[in-house]
Every structure is written in structure tokens, then in C-alpha cells.
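Colleague: Starting from these lines, generate the structure:
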Amino acid sequence: MKIGYVRVSTRDQNEQRQIKKMLEQGIEERMIFVDKQSGSGFERDGYLAMKRVIREGDIVYVDSLDRLGRNYDAVINEWREITRKLQADIIVLENAALFDSRKFREMGDMGRLMEDQFLSLLSYIADQERKKIRQRQAEGIALAKASGKNLGRPRKNLDSLSKEQRHIIKENYSKWTDKEITSVEFMRKIGLKKNTFYNIMRDYKQEHG
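Modeller: Coordinates of the predicted model:
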């Protein structure tokens, strides 16, 4: 049986392109499993449901290896579980010349050895890529700090509020301090979230005593 696995990282992303490719492989729509979440782990509803229906001799299709997952050590473990424990095969459509477990299976014990070496190489390359990404991020942060850039969101202060908001604070500040209105009521009147509200109130107290 042919099975398709589709994953996008967020609910805002469109999975239809991947689904179309699965249908083009002759996969029944009911056998296409879809997840809309990060690929860092494998505790995904669609993926777990797919594994429950895999039987010996089935073929699992994915669009690209990173659609299966982004933690390549975990990807390798899942690859081995599907191809060896469940006795199914995996084809990665983006590069089927390399990522087709049937080719290794046809070579018997030698193919199993070559597959292990191939997966180990994949893990090494992925690990090096992760290190490069972290290094580029660290270099970017260091450069931004050296340039005097503020990497966080700018903190709201009294001057950033509208005239109407400042008027509401002026009219209700003493009521709030006298506990005639609650903090929740006050921040709702101004239209501020909790952390911003208390920062603003601290600023207001410093300015007005």
C-alpha cells in the first residue's frame, strides 16, 4: 500500500502542494496523513496515526526529508524503525535517487551496511549544518549589539501612549491606588496588557509622585 506523509510547520502554511504530489503518486486521499506543526519531534498526531497503519511491504512517501522531521538524529531512528522493524519502505520525492530505501533492501546485507553508512553521513552533515546556523545567529547578535541595536521589542512608556490613554490614566489613577477600581478594570480601560500596564504605572508614579 502507498502512504503519504505531509507536514507544514504552522497552521498558516498551505499543505496543498505536498498533497497534490502525493495524489500524483497514486496515493488514496484517505492514506495521506497531514500534520501542521514543528518538525523538531515526532509526537505528532498525523505521524503517529500513519505509523499505526503501516504494514510490511508498504511504501511511505514524503516530499522532502525535512518534511519528515528537522531533528536528523530522530529522523534516522524513525527511518530505521519504519524500514527495519515495520518492514516498510520510504521514498523522499525531492531526491528519490538517494532517498529510496528499496534500493538498499534489494542489496541484502551489503545494502543494510551501506544504508547505515549513508544515514550516519546524513547525521554528520545535518549536525554540521546546525552548528553553522547557530554560529551565524551568534555572529548576527554580536554584530547587532556592537552596532548598538536593541534586539528586543521597544518598551512602551507614557510618551508612547495616545492622548486619550494618558487622559484615562490621569482620571483613574487615584481610584486605582485607592482600590476603587481593580487593576484588571484599569488596564482594560486603557487597553494595555498586564506587564505593560504595571510598567506604565511605575513610570506614572515616578513622574507624579
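Colleague: From here on, just use CA atoms for contacts and neighbour counts.
Modeller: Noted.
Colleague: Do you have the strands of the protein handy? List them.
Modeller: Assigned by DSSP state E, the strands in the chain fall at 2-8, 32-36, 59-62, 89-92.
Colleague: For the comparison step, fold the sequence that follows:
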Amino acid sequence: MLIGYTRISKADGSQVTDLQYDALIDAGVEAEAIYEDRASGKQEDRVGLANCLKALRPGDVLVVWKLDRLGRNLHHLINTVHDLTRRGIGLKVLSGHGATIDTTTPAGKLVFGIFAALAEFERELITERTIAGLASARARGRKGGRPFKMTPSKVRLALAAMGQAETKISDLCKELGITRQTLYRHVSPNGELRPDGKKILKGVMHFG
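Modeller: Predicted coordinates for the structure are as follows:
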């Protein structure tokens, strides 16, 4: 079953959900299966979204007009979609930058997997830079140090990039903060997961 969700930022009537509503109807969502909120995306307590998520059952698909209608922020969005996936529920985005996301299809799962990996990678970079800054403050003038280790998000990004003709290994290693030897120890040149990479991903969400 298709379940729709719409949200507008103001509750005073200055914005309307007609565009979102019509898009959901055109996508096959029944009118009575559309939930609505009139609140800021940053607001945590959204009754319409809460009721929508409760109504979803395994096999259902949540349909939204754009990604920004669903999540308060990137972290909240990814957690929401991971929870839907865990419950056996799909997500389909109709327009905007997330229009390629349809987690009911293999390609859609891959797109969101890369999307989530990028967000995780960004968080890890921030953490690593913070740690490096603190270490530098404690040891003025000290140089060197071992490269950052591989992490689940780095393995996922390497999997997505390796095997692509346009990927430059030196640029990829620089972006991930690892050596070429470390990269090849986890992912093969044609994008296949190697034993060390499998160990990194063991116990976390399966890629793709």
C-alpha cells in the first residue's frame, strides 16, 4: 500500500499543500492515505508524521514529494529511512534532488546507501579533524602520526567509487585519508569487497 506524507512550514494558511497533494495522487496514493503537517521541518513533534509512521506496515511504501518534507535534518532523515528499511517499508521520493531514491528498487537502495555513507563519512571527518586538532594543541610542533583507519562509511564509498572508469585512485585515497595499500586491502580495483573490508562491514547495515 502507498502511504503519503505532506508538510508545509506555516500553519497560517499562507502556504498550501496542493502541489504536494496532487503529486502524491498522481503517483497512485489514495487521498485517505495522505498524512499532513503544518509545521517547520525542524520541529521535533510532528503529529502527522508520527501518525503516518505508525500507520505503515511491512510491504507498504512511504511516498513524499521531496526529501526535505520528511526529515528535520540529514541525520534524522537517514535514521528515519533506516528504520523504515528495518521494518520492511519502502520510500519513494517524487521530485527534487532525491527523486532517484526509491528504496523498493535495487538502484534506489544503492543511491540511498551512497547518500547515507556520505553523511556518515562527513561526520567521521569532523570527528577526526577535532581529534587531530586536540592532539596538535597538546603536542605543539609534533609532526607525523599514522593515517586514519578504514571505517564502514569509507569502505562503502570505496565500493561505490572503485570500478568506475572516472575514478582516480590517488584522489580517492586522498579524500578518504588512507594509503593506496590500505584501499586495496579492503576493496579490489574492480570494486569487490575483500576480506578486510568484510570485517569492517560485519555487524553493520549491509551495503546496497
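Colleague: Could you get me the TM-score between them?
Modeller: Here the TM-score for the pair of chains, by TM-score structural alignment, normalised by the length of the second structure, is 0.51; 121 aligned residues with a CA RMSD of 2.8 Å.
Colleague: coming back round to it: closest one to Tyr204 of the first structure among the strands of the first structure?
Modeller: With CA to CA, the closest approach to Tyr204 of the first structure among these belongs to strand 32-36: 44.2 Å.
Colleague: For that closest one, grab the matching residue range in the second structure.
Modeller: Aligned using TM-score structural alignment, strand 32-36 of the first structure spans residues 34-38 in the second structure.
Colleague: what's the mean deviation for the matching stretch versus the first structure?
Modeller: Overlaying the first structure shows stretch 34-38 of the second structure at a mean distance of 0.4 Å from the equivalent residues (mean CA distance after the TM-score superposition for the first structure).
Colleague: Just give the nearest non-adjacent residue to the residue nearest the centre of the second structure, would you?
Modeller: For the second structure, the residue nearest the mean C-alpha position is Ala116 (2.6 Å; CA atoms, centre = their mean). Distance criterion CA to CA, 6 or more residues apart in numbering; nearest residue to Ala116 of the second structure, sequence neighbours excluded, is Ile78 at 6.3 Å.
Colleague: In the first structure, what sits opposite that neighbour in the alignment?
Modeller: Match for Ile78 of the second structure (TM-score structural alignment): Ile76.
Colleague: Please look at Asp100 of the first structure and Ile91 and confirm they touch.
Modeller: Yes. If you go by CA atoms under 8 Å, Asp100 of the first structure and Ile91 touch, sitting 4.5 Å apart.
Colleague: So for the two, which residue has more residues nearby?
Modeller: When Asp100 of the first structure and Ile91 are compared for neighbours, Ile91 comes out ahead with 21 against 18, by other CA atoms under 10 Å.
Colleague: Quick check, the more buried one in contact with Ser101.
Modeller: Yes. Counting by CA under 8 Å, Ser101 is a contact partner of Ile91 of the first structure at 6.6 Å.
Colleague: so how far is Asp58 of the first structure from Ile32 of the first structure?
Modeller: Plainly put, Ile32 of the first structure is 13 Å away from Asp58 of the first structure if you go by CA to CA, to the nearest Å.
Colleague: actually Ala97 of the first structure, not the one I wrote
Modeller: The value you get for Ala97 of the first structure to Asp58 of the first structure, if CA to CA is used, is 19 Å.
Colleague: Which helix runs longest in the second structure?
Modeller: Identified as the longest helix of the second structure according to DSSP state H is helix 106-138.
Colleague: In that helix, which of the residues would be classed as buried?
Modeller: Applying a neighbour-count criterion of 16 or more other CA atoms under 10 Å, one finds 108-118, 120-121 buried in helix 106-138 of the second structure.
Colleague: what's the neighbour count on the aligned partner of Lys20 of the first structure in the second structure?
Modeller: Using TM-score structural alignment, the partner of Lys20 of the first structure in the second structure is Asp22. Using other CA under 10 Å, Asp22 of the second structure is surrounded by 13 other residues.
Colleague: quick revisit: and for the residue nearest to Ala116 of the second structure, the neighbour number?
Modeller: Counted with other CA under 10 Å, Ile78 of the second structure comes out at 19.
Colleague: ok, back up a step: give the residues shared as contacts by Ile32 and Asp58 of the first structure.
Modeller: Ile3 (CA atoms under 8 Å, 6 or more residues apart in numbering).
Colleague: out of these two, which sits in the more crowded spot?
Modeller: Using other CA under 10 Å as the criterion, Ile32 of the first structure and Asp58 rank with Ile32 on top: 21 against 18.
Colleague: I figured that one hits Lys21, correct?
Modeller: No. Ile32 of the first structure lies out of contact with Lys21 (CA under 8 Å); the separation is 10.7 Å.
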